[in-house]
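Student: following is a predicted model, sequence given first.
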Amino acid sequence: MVFEEKMIMNGEPEDVSSFYIFKPDPLEAVRQKCAETEHCVHTQARLEQCETRVGSRSATEEDCTEELFDFLHARDHCVSVNAISKIFH
């Protein structure tokens, strides 16, 4: 309640980003690098093919959950291996 009262009395800052320094997430860089590996590119291509196929149909029960999980599993496996190697080296 005290915080809310201070916000009412002081008003909210117009530009919140000036109060925070946003640093890029190092995990995002590793994810991006891993997504470019051969296995991840292959599983991402399968996902995109599925999305195109499903999107072209007006009525289908098919979804791309399996392909999405395959891609995320491949990428996250690569991320975990790279993160562990960076910790111990």
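Tutor: That came through fine. Residues are numbered from 1 along each chain as shown.
Student: please make it C-alpha for all contacts and neighbour counts, starting now.
Tutor: Fine.
Student: contact partners for the residue nearest the centre of the chain?
Tutor: The C-alpha lying nearest the average C-alpha coordinate of the chain belongs to residue 28 (Cα atoms, centre = their mean; 7.3 Å). The neighbours of residue 28, taking Cα atoms under 8 Å, 6 or more residues apart in numbering as the test, come to nothing; the list is empty.
Student: ok, and here's another one to check against it:
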Amino acid sequence: MSDKAGSEDPKPQLEEECGDSHHCHSFKERLEACSARVEGGESEGETCVEEFFDFMECVNHCVAPKLFSKLH
């Protein structure tokens, strides 16, 4: 969603940058390791929901101040 013609939503880029940041690195590693176990069939019944929420909490905490500073 944009409020000016031609401007893009900065949130997806900020989420990617924050997800790759050193602050969220350990959460991303835990989520990727869990996903690999689940996709590989190594962990029956595991869903990675906790790891996903922990990672997204870190990403959102990083994105919020950057995103709100861009809003006018």
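Tutor: It's in. The structure presented is a predicted model; accordingly, all values stated were derived computationally and were not measured.
Student: quick one on the thing from earlier: aligned counterpart of the residue nearest to the centre of structure 1 in structure 2, please.
Tutor: Applying TM-score structural alignment, one finds that residue 28 of structure 1 aligns to residue 12 in structure 2.
Student: element containing that match, please.
Tutor: helix 11-19 (DSSP states H and E).
Student: how close does that helix sit to structure 1?
Tutor: With both structures laid over each other, helix 11-19 of structure 2 and its partner residues in structure 1 are 1.5 Å apart on average (mean Cα distance after the TM-score superposition for structure 1).
Student: show me how far that helix is from its chain's centre.
Tutor: The chain centroid and the centroid of helix 11-19 of structure 2 are separated by 7 Å under Cα atoms, centre = their mean, to the nearest Å.
Student: contacts for stretch 41-50 of structure 2?
Tutor: So stretch 41-50 of structure 2 is contacted by 31, 34, 35, 37, 38 (Cα under 8 Å, 6+ apart).
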